[in-house]
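Chemist: Have a look at this fold, sequence not included:
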């Protein structure tokens, strides 16, 4: 989850959506908790590739894991997405203000 000492919002967005397969995984996890085998089946990607993207998402705080028997299920962490959404909202508000401000050239 993004905290004040974390990397900028741009870095978080890249970690969340910066790769088409990772973005697809995020969309799938927004619908339900899935294990790696489900994600492989849904995306057609190889297991090492899916595992890599899940690791990136987990390390960035966007995905949590839950063991269930022999399998590990993955789910999106809505609180982390909410923090990112607020950061993006703040960025949009600053951009609106910037539209009214122009630095003069020397």
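Modeler: Yes, it's here. Note that this is a predicted model, so its numbers are computed, not measured.
Chemist: can we go C-alpha only for contacts and neighbour counts from here?
Modeler: OK.
Chemist: My guess is residue 71 contacts residue 35. True?
Modeler: Yes: Residue 71 is within contact range of residue 35, at 6.6 Å (criterion: CA atoms under 8 Å).
Chemist: can you count the residues close to the residue lying closest to residue 88 once chain neighbours are set aside?
Modeler: In space, and not counting its chain neighbours, residue 88 is closest to residue 9: 7.2 Å by CA to CA, 6 or more residues apart in numbering. Using other CA atoms under 10 Å, residue 9 has 17 neighbouring residues.
Chemist: now do residue 31
Modeler: Using other CA under 10 Å, the number of residues around residue 31 comes to 10.
Chemist: go on, residue 3?
Modeler: Other residues near residue 3 number 10, with proximity taken as other CA under 10 Å.
Chemist: Comparison target, given below:
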């Protein structure tokens, strides 16, 4: 991820915002968060993020992610790169393997933005 993209993501996470059902999303926040939503529009990336975010201990090795899909290693690597580039996950190389963990602040921000009013609200 470029330094500029990381700054936009960090800015969006720290400065954003009320749920979109309460007031319009500011343009700069929409610009910063839209790539994350776009990334999650792919079923493989959504599954990967789910596996990473729900992993015991908060992280998972790519060696445990790849066998879950009928895709090549390079294709899985591409999807993981998209998740990293959009700020949804962090990665750390340990020896020959890469370990992934979700970025809770980013997930919370997406959740807050999509929070719906209670069912009994007018």
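Modeler: Yes, it's here. Just so it is clear, the model here is predicted, and its values are computed rather than measured.
Chemist: Between residue 71 and residue 35 of structure 1, which is the more surrounded one?
Modeler: It is residue 35, of residue 71 of structure 1 and residue 35, that has more neighbours when counted by other CA under 10 Å, with 18 against 12.
Chemist: Give the equivalent position in structure 2 for that one.
Modeler: For residue 35 of structure 1, the aligned position in structure 2 is occupied by residue 61, per TM-score structural alignment.
Chemist: What sits closest to its match if chain neighbours are left out?
Modeler: Distances taken as CA to CA, 6+ apart place residue 99 nearest to residue 61 of structure 2, at 4.3 Å, with adjacent residues excluded.
Chemist: That neighbour -> structure 1?
Modeler: Counting by TM-score structural alignment, residue 99 of structure 2 lines up with residue 73 in structure 1.
Chemist: Where does that match sit: helix, strand or coil?
Modeler: The assignment at residue 73 of structure 1 comes out as strand when based on DSSP: H, G, I helix; E, B strand; the rest coil.
Chemist: That one reaches residue 32, doesn't it?
Modeler: No: if you go by CA under 8 Å, residue 73 of structure 1 and residue 32 don't touch, sitting 9.8 Å apart.
Chemist: These two: which is more packed in?
Modeler: Neighbour totals were compared for residue 73 of structure 1 and residue 32, and residue 73 leads with 19 against 12 (other CA under 10 Å).
Chemist: Give the full set of residues in contact with that one.
Modeler: If a contact means CA atoms under 8 Å, 6 or more residues apart in numbering, then residue 73 of structure 1 has 33, 34, 35, 36, 65, 66, 67 as its contacts.
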